[in-house]
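>>> coordinates only, no sequence provided:
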């Protein structure tokens, strides 16, 4: 019994340390707002969007001109170093690359597509983290509810056990009844310890998501599950996903990017030209000569065929990837929807079966057991059955929320 008391003391001490922190109650909307303004993962991902947008600016910039200066270093005829005056020699040239074939336009289009992909990836990250946030927020509420129930029952059992131990010492009741109560206490305490560990992990995940050190619990005013019971068809969910899911839209944009890259490689086969103007003081055919000209590579050996061929295969790869992703999403939605329908059925049945009669019966059983109107076997049996019902109700409710939120995640839109 001393070990049991020590175990309970350690658990309660951990609870006191945890609840010594500030506790904040958040609605789903408030949690979303706090999450989007404080989550460092989102802030980091938003920087990638800005980086890709900066590449659009860079793609619009024209190549810099090249200025060349050629001056005399040593004149052996006149024995002069840096002979660059009126009788010396110097040459200045200004050169500009002219891009042909729409290459610059292709670079701008590619940069814009990459920026769009970064935004879609950001949206997908937001949805994935929101799924975790909503699921964890409801889970922590159910865990907190069950912990309070367990704490209440443990307090009752502790009081009852002390009374029975005293009566057993006096010989008024058999020792086996005390042992049965101890067993029930230990089992419930173990269940609570396991649940408390899960609670701590969920609380940690929420604090990381919201960048908070406070204890986070859901707003009880938003505990109604009716919002997750909106009728919807699997075909409508599939259509919504194919139109809105950021993960799929990224694949579609990758296909667009592959098309743009293929077009860019074809344009790279078109030679660019260099135009230049030069001033030559004395080394040309005439003194103070001003020249102008162009240079252009001849596409004899390199016509960029390898890169064009590679781009064609990359486009085919993007097309196949898109088809595979669409099939994957439809399959995941079908399975998730079937799971959701099952959880809705379980929830609706559980709400029909579980009502205030359970709590009234619990109070009645406890009272009658204390009055010795209920045997120890009946009491323990009902006690364990009642806790099994509580655990099952928590599982069903949590499962309903997570399955509905999973469909929201898979469609890219808040259906529930």
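Sure, I can see it. This one's a predicted model, so the numbers in the text were calculated from it and none came from an experiment.
>>> going forward, measure contacts between C-alpha atoms and count neighbours the same way
Fine.
>>> does residue 93 belong to a helix, a strand or coil?
With DSSP: H, G, I helix; E, B strand; the rest coil as the basis, residue 93 sits in strand.
>>> I figured it hits residue 277, correct?
Yes. At 5.7 Å, residue 93 counts as touching residue 277 under the criterion of CA atoms under 8 Å.
>>> distance of residue 261 relative to residue 105?
Distance of residue 261 to residue 105, given as CA to CA, to the nearest Å: 12 Å.
>>> more crowded one of these two?
Counted by other CA atoms under 10 Å, residue 261 and residue 105 do not tie: residue 261 has more neighbours, with 22 against 15.
>>> you'd agree the more buried one is up against residue 110?
Yes. Using CA under 8 Å, residue 261 makes contact with residue 110 at a distance of 7.2 Å.
>>> next up, a second structure to put side by side with the first:
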């Protein structure tokens, strides 16, 4: 069951579709729930487990017996072709391969480990895609908030520019003032267009992750009050480090070692001779009619003792040991980097004054009124607009960095 390290999910659950505009409203928790059932990559990856189970069934099966028939074409004693009577010659043989040295059981054991690896691989895909989903979900939420800042400024400046065009035509406003407002508006529109392109990309990525239709738009719902509940002191680094052993990529690496060791045992068993049990019936071609016999065939391992495959399997053990150690080091480095990143993001968040955004909303209204009444100059007006935009975007970015750092940490520890 999904249990995040830090509580950063919403306090409410909403999963609705607005029919009028095909907008899908999801909280982060609901997005994760939909993802686990609708993501096509996960559905495809899950089949690997069933395929591995089928390989176990196949490994348990015995080889089919081989039956050979032989019929004499021409009987010189009576001049008959294909004589199937008592005087005609016919031979029937049946042969069954017998496994020795535990070859069948060792093959089954290897396939069971392969199934275990397929399950770990599925969990790893789930972990990484879930982390990608959360990161893009948070990114989409704050990108939309950033766009709303531009929308507010562009809306007012567009109205103001129309007024200035009329007044400029009447000679009441200088061409310089009108041109500066036009330049500011154009700059804001270009920046907003760049953000809109980012939104298009994020929407497309999230549609794929959530299995949404191409006509549907995701509206992320988020309660930013969760930022106040993040406390790293309650979750020390040592405790997080202890959780790394259950990460699916680490388990996958360890299972890879066991699989290669099982393959060594299987390849050694395949070096033993192949044994086949035979039964034969000869109707008229032996020292007596209706001849019955049993036999045993054994391959003699003189030249091929499976040396190459045994050596390859042994080298695979060494290779997988190195890979497992590399995974362990990478996981440790990821945890250290994410934990440090979250500490710094929290420090910046707690040192920032979020009253600025609310104050700026009041200030910008006063700026608009003051500029219309000519109480502030054009340069001051433009400066206030730039400062308002930059402050809001920086505050949104700080919040986004904290939440994404939390989710990165959740992903690293495998939650």
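Ah, there it is. Remember, it's a predicted structure, so these values are computed and weren't measured experimentally.
>>> superpose on the second structure and give me the mean offset of whichever helix in the first structure runs longest.
Longest helix of the first structure, by residue count under DSSP state H: helix 103-169. Helix 103-169 of the first structure differs from its equivalent in the second structure by a mean of 1.6 Å after superposition (mean CA distance after the TM-score superposition for the first structure).
>>> which residues in the second structure form strands?
15-18, 23-27, 66-71, 74-75, 80-81, 90-98, 217-221, 275-282, 291-298 (DSSP state E).
>>> okay if I get these as JSON lines plus mean neighbour count and distance to residue 312 of the second structure?
Compiled in JSON lines, these are given as follows (neighbours: other CA atoms under 10 Å; distance: least, CA to CA, whole Å):
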{"stretch": "strand 15-18", "mean neighbour count": "13", "distance to residue 312 of the second structure": "53"}
{"stretch": "strand 23-27", "mean neighbour count": "18", "distance to residue 312 of the second structure": "51"}
{"stretch": "strand 66-71", "mean neighbour count": "12", "distance to residue 312 of the second structure": "32"}
{"stretch": "strand 74-75", "mean neighbour count": "14", "distance to residue 312 of the second structure": "53"}
{"stretch": "strand 80-81", "mean neighbour count": "14", "distance to residue 312 of the second structure": "55"}
{"stretch": "strand 90-98", "mean neighbour count": "17", "distance to residue 312 of the second structure": "26"}
{"stretch": "strand 217-221", "mean neighbour count": "20", "distance to residue 312 of the second structure": "51"}
{"stretch": "strand 275-282", "mean neighbour count": "17", "distance to residue 312 of the second structure": "25"}
{"stretch": "strand 291-298", "mean neighbour count": "12", "distance to residue 312 of the second structure": "26"}
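>>> of all the ones you listed, which one is nearest residue 359 of the second structure?
strand 217-221 (24.2 Å; CA to CA).
>>> can you state the residues of the first structure onto which that closest one aligns?
Taken onto the first structure by TM-score structural alignment, strand 217-221 of the second structure occupies residues 215-219 there.
>>> got a list of contacts for stretch 90-101 of the second structure?
Applying CA atoms under 8 Å, 6 or more residues apart in numbering, the contact partners of stretch 90-101 of the second structure are 63-72, 84, 269-270, 272, 274-285.
>>> kindly recompute the last result at 7 Å.
When contacts are defined by CA atoms under 7 Å, 6 or more residues apart in numbering, stretch 90-101 of the second structure is touched by residues 63, 65-72, 269, 275-284.
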